[in-house]
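Chemist: Starting from these lines, generate the structure:
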Amino acid sequence: MKYVEPQPGGREQLPSAVAAGDVAAICTALISAAFHEDDGKWVQDWALELLAHPSADVRHTAALTVGHVARIHRYIDHDLVVPRLQALLDDPEIGGAVENALDDIRMFTDAET
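Modeler: Purely as a prediction, here's the structure:
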């Protein structure tokens, strides 16, 4: 896997990528939004919605995105996000990404996880 620097445009691309069901475009737009969107709550809310997506790749990216929001924006809705993540810790496909997100929340916000 090769690292690709996230480009701006996630806010504009994410809704249409989700509507089209394009897994790669959803993941790209979600990461782009995490890095370039000023509204951390908007990104958080999309990531939470996508934690239930049928694609493990999208769910994994959504968990990573929550961690990015905590790290970049120093914001997370603890009461909403933490229980959702904790419920996914045993998911074999995304449990590691969920643990990383919870670590970022502990490290970069005032949350108790």
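Chemist: hey, let's count contacts and neighbours off CA atoms from now on
Modeler: Will do.
Chemist: Show me the residue sitting in the middle of this protein in space.
Modeler: The chain has residue 65 as the residue nearest its centroid, 2.4 Å off, counting by CA atoms, centre = their mean.
Chemist: who's in contact with the longest helix along the chain?
Modeler: Ranked by number of residues, the top helix in the chain under DSSP state H is helix 56-73. Outside helix 56-73, the residues within contact range by CA atoms under 8 Å, 6 or more residues apart in numbering are 23, 26-27, 30-31, 34-35, 40, 43-44, 47-48, 50-53, 75-76, 85, 93-94, 97-98, 100-105, 107-109.
Chemist: for comparison, sequence B:
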Amino acid sequence: MRHEHHVFHNPPSSTPAEVHAALDRGDLPAALDAMVGTALYGDGDWEELQELHLRLLEHEDHQVSALAATCLGHLARVYGQLDERRVVAALRQARTLPHTSGTAENALEDIQIFLHPRRARWRGRLWTAIRPWTWI
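Modeler: Coordinates of the predicted model:
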């Protein structure tokens, strides 16, 4: 049995063209890194990036579609804006699929937290208040 140590790294900033190029040549690791690189740094057009990740949310490869959901959550954090109606509808649809349910749920939470911080704080306080086992 062989054990590998995986090292976390933030990929460099990337563009939608680099994502498409990596997908076109079938280089999945490079495509995944480029996807994250488009969402993390805030140096692109949020609308273009939102469209990219909405399209990738429907990609045939499960890793790509799951990461697209995560990247939509990153966009909410980095840019503080999205076409919320469209993105939330797409993520709710993605939440029904087994391979994207967890990442879509996390992205929806990120959108709630980063686009509506006051509402998220109150929801958290309410949730704590109605769960008496958390008072301890």
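Chemist: rewinding a little: map the residue nearest to the centre of the first structure across to the second structure for me.
Modeler: Structural correspondence for residue 65 of the first structure with respect to the second structure (TM-score structural alignment): residue 71.
Chemist: repeat for residue 28 of the first structure
Modeler: Checking TM-score structural alignment: residue 28 of the first structure goes with residue 33.
Chemist: What residues does that match make contact with?
Modeler: 11, 12.
Chemist: That one: what secondary structure?
Modeler: Assigned by DSSP: H, G, I helix; E, B strand; the rest coil, the conformation of residue 33 of the second structure is helix.
Chemist: Look up how far residue 109 of the second structure lies from it.
Modeler: Relative to residue 109 of the second structure, residue 33 of the second structure is positioned 23 Å away (CA to CA, to the nearest Å).
Chemist: cool, and residue 22 of the second structure?
Modeler: Separation of residue 22 of the second structure from residue 109 of the second structure (CA to CA) stands at 29 Å.
Chemist: need the helices for the second structure, in chain order.
Modeler: Assigned helices in the second structure, in chain order: 16-24, 28-40, 46-56, 62-79, 84-94, 101-115, 117-130 (criterion: DSSP H).
Chemist: Figure out how far the second one is from the centre of its chain.
Modeler: Averaged C-alpha coordinates place helix 28-40 of the second structure at 11 Å from its chain's average position (CA atoms, centre = their mean, to the nearest Å).
Chemist: what comes up buried for it?
Modeler: Buried residues in helix 28-40 of the second structure, counted by 16 or more other CA atoms under 10 Å: 28, 30, 31, 32, 33, 34, 35, 36, 37, 38, 39, 40.
Chemist: Please identify which of those residues is nearest to residue 7 of the second structure.
Modeler: Nearest to residue 7 of the second structure out of the buried residues of helix 28-40 of the second structure is residue 33 (CA to CA; 13.6 Å).
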